[in-house]
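J.: I would like to see how this sequence folds:
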Amino acid sequence: MSYDDEAAMVRITGRVQGVGFRAWTREEAEELGLTGWVRNEPDGSVLALLAGSPASISQMLERFRHGPPGASVSGAERQPATLAGKPVGFRITR
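T.: This is a model prediction of the structure:
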């Protein structure tokens, strides 16, 4: 990660599985120049690790509040994350 980059772990809740949320997240994150990953959680939430500029992470958090068509987001809780190095690309994991 560069000197100005940061990382955040975000848990998104609501109707966020079965609506294309992970693919949408990857597209939005790549558009903002973020790296990291996104995955479905057993409790029905979606968990995302975002790495990049603080401004890009803030923009992604705002986008999470709306989500893709068909989603109904009830919350997007951000937690700090520390990384040994910047992730390469943005991927969907299981």
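J.: Going by C-alpha atoms from here, please, whenever you check contacts or count neighbours.
T.: Fine.
J.: Now do the SS call for the residue most central in space within the chain.
T.: By C-alpha atoms, centre = their mean, the chain has its centre lying nearest to Ala48, at 3.8 Å. For Ala48, the secondary structure call by DSSP: H, G, I helix; E, B strand; the rest coil comes out as strand.
J.: Kindly report the same for Ala7.
T.: Secondary structure for Ala7, judged by three-state DSSP, is strand.
J.: Next up, the contacts around it.
T.: Counting by C-alpha atoms under 8 Å, 6 or more residues apart in numbering, Ala7 touches Leu49, Leu50, Ala51, Gly52, Ile57, Pro80, Ala81, Thr82, Leu83.
J.: Could you also give me the structure for this next sequence, so I can compare it with the first?
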Amino acid sequence: MKAARFIVRGKVQGVWFRAATREQALNLGLRGEARNLSDGNVRVLAYGDGDALARLQAWLAIGPPLASVSKVIREDIAVDTVPPGFEII
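T.: Modelled structure (predicted):
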């Protein structure tokens, strides 16, 4: 299992970004969380297969229809406690 932290920049709050991310992540078999940050960005922590993480990253760069993503920053992180599902925080 691998893990990654994504910071998604652009118009990503108030556009159902976290809910759409949760749906996409679950469809890819990933676990983790999506959280709004105080600077207007969204942070996504995702755990799972490396290919699924790459597919999530590609999706994050586009996002749901109402979003306008300007940048996705990925950082591979150590796997620690893996959540049982995918939460919106």
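J.: Just the TM-score for the two chains, thanks.
T.: Scored against TM-score structural alignment, normalised by the length of structure 2, the superposed chains reach a TM-score of 0.96; 89 aligned residues with a C-alpha RMSD of 0.8 Å.
J.: Check the spacing between Gly85 of structure 2 and Lys71 of structure 2 real quick.
T.: Look at Gly85 of structure 2 and Lys71 of structure 2: by C-alpha to C-alpha, to the nearest Å, they are 26 Å apart.
J.: residue boundaries of the helices in structure 1?
T.: For structure 1, the helices defined by DSSP state H cover 21-31, 54-64.
J.: What residues in structure 2 pair up with the last one?
T.: Read it as helix 54-64 of structure 1. Counting by TM-score structural alignment, helix 54-64 of structure 1 falls onto residues 50-60 of structure 2.
J.: which parts of that stretch are buried?
T.: Within stretch 50-60 of structure 2, the residues that count as buried by 16 or more other C-alpha atoms under 10 Å are Ala52, Leu53, Leu56, Gln57, Leu60.
J.: roughly how far apart are the aligned residue in structure 1 for Ile73 of structure 2 and Val38 of structure 1?
T.: Superposed on structure 1 with TM-score structural alignment, Ile73 of structure 2 falls opposite Glu77. Noted for Glu77 of structure 1: a distance of 14 Å to Val38 of structure 1, by C-alpha to C-alpha.
J.: Looking at these two, which one has more neighbours?
T.: Comparing Glu77 of structure 1 with Val38 by other C-alpha atoms under 10 Å, the one with more neighbours is Val38, at 24 against 14.
J.: show me the contacts for the nearest residue to the more buried one once chain neighbours are set aside.
T.: Nearest non-adjacent residue to Val38 of structure 1, counting by C-alpha to C-alpha, 6 or more residues apart in numbering: Ala48, 4.2 Å away. By C-alpha under 8 Å, 6+ apart, the contact set of Ala48 of structure 1 is Met9, Val10, Arg11, Gly36, Trp37, Val38, Arg39.
J.: If we use 7 Å, what do you get?
T.: The contact partners of Ala48 of structure 1, taken as C-alpha atoms under 7 Å, 6 or more residues apart in numbering, are Met9, Val10, Arg11, Trp37, Val38, Arg39.
J.: what's the burial count for the aligned partner of Lys86 of structure 1 in structure 2?
T.: Under the alignment (TM-score structural alignment), Lys86 of structure 1 pairs with Val82 in structure 2. Neighbourhood size, Val82 of structure 2 [other C-alpha under 10 Å]: 15.
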